[in-house]
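Engineer: Predicted structure and sequence below. I'll ask about it afterward.
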Amino acid sequence: MSIDWLGFGYAAAIAFGGFMGYKRKGSVMSLVAGLVFGALSAYGALKISMDVRDTSISLLSSGVLALVMGMRFKNSGKLLPAGLMAVLSLLMFVRILFRIMM
């Protein structure tokens, strides 16, 4: 059993980003979304750590987050936080797809 450290780091980055959005702007929605997607990503990383073929939760959460944050980046043009989260989520999505193909 190998631990998916990148998956857990990604989950922590999402949760931390949601917390920072709440702390800086007072955005409760950012906090809730960060905690929900962070928890889903952490659960997905745990599932991958137990069985490398069980990628559905991680794939879904990173894909949805890449899509949502990509649209926010397109509309706002702001690199932080939307652009950064879109890129991180897209990289995680591609990483999981490569794991599926291998």
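Structural biologist: Thanks, I have the structure now.

Engineer: For the rest of this, base every contact and every neighbour count on C-alpha atoms.
Structural biologist: Fine.

Engineer: which residues touch residue 2?
Structural biologist: 49-50 (CA atoms under 8 Å, 6 or more residues apart in numbering).

Engineer: Check the gap between it and residue 47 for me.
Structural biologist: With distances taken as CA to CA, to the nearest Å, residue 2 is found 11 Å from residue 47.

Engineer: for this structure, what spans make up the helices?
Structural biologist: 5-25, 28-50, 56-76, 84-101 (DSSP state H).

Engineer: take the one below as the second:
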Amino acid sequence: MPADVPGYLYAGAIATGGIMGYVKAGSIPSLAAGLICGTVLVIGAYQTSQDPSNYGLQLGTSSLLAGLMGFRYYKSGKIMPAGVVSLLSIAIISRIGIRALNNQATKY
């Protein structure tokens, strides 16, 4: 199976965002959340690289980030970082959905 490159890039972006939040604002919660979510997303990308139908961890984490960061964007109106993370998360969720539908279509 090919590597889930978009999944790994997304995980890296989330972890990097947490590190940048710490560097720029000294936010330890941002650092912790970014590294934890980034690590979970790397594991999820690895799982989907091994079996494309094993997308639960990646889907759950992306949904959590889309919801939380989407809410933060709604309340603050700031595109960075909340808007960007929510858009990236929605893109990954959409990608997972399209891949899942394509896998179902090839079974029949």
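Structural biologist: Cool, got the structure. Predicted model, so just to flag it, every value in this text is computed and none were measured.

Engineer: before we move on, back to that, deepest in the core, which of the helices of the first structure is it.
Structural biologist: Most buried of those by mean neighbour count (mean count of other CA atoms under 10 Å) is helix 28-50; its value is a mean of 20.

Engineer: Just give me the mean distance for that one relative to the second structure.
Structural biologist: Compared with the second structure after fitting, helix 28-50 of the first structure has a mean deviation of 0.4 Å; criterion: mean CA distance after the TM-score superposition for the first structure.

Engineer: report the angle between the axes of that helix and helix 56-76?
Structural biologist: In terms of direction (axes from the mean of the first three to the mean of the last three CA atoms, to 10 degrees), helix 28-50 of the first structure departs from helix 56-76 by 150 degrees.

Engineer: Pull the distance from helix 28-50 of the first structure to the chain's centre.
Structural biologist: 7 Å (CA atoms, centre = their mean, to the nearest Å).

Engineer: which strands and helices sit next to that helix?
Structural biologist: Here helix 28-50 of the first structure touches helix 5-25, helix 56-76, going by 3 or more CA pairs under 8 Å, 6 or more residues apart in numbering; DSSP states H and E.

Engineer: mean shift between the first one and the second structure?
Structural biologist: So the one you mean is helix 5-25 of the first structure. Helix 5-25 of the first structure versus its aligned partner: 0.2 Å mean (mean CA distance after the TM-score superposition for the first structure).

Engineer: Give me the range in the second structure that that helix lines up against.
Structural biologist: Aligned by TM-score structural alignment, helix 5-25 of the first structure falls on residues 5-25 of the second structure.

Engineer: got a list of contacts for the matching stretch?
Structural biologist: For stretch 5-25 of the second structure, using CA under 8 Å, 6+ apart, the contacting residues are 27-28, 30-39, 41-42, 44-45, 81, 85, 88, 92.

Engineer: Give me the distance from it to the chain's centre.
Structural biologist: 10 Å.

Engineer: quick one: contacts for the spatially most central residue of the second structure?
Structural biologist: Nearest residue to the geometric centre of the second structure (CA atoms, centre = their mean): residue 62, 4.1 Å. Residues near residue 62 of the second structure by CA under 8 Å, 6+ apart: 89-90, 92-93.
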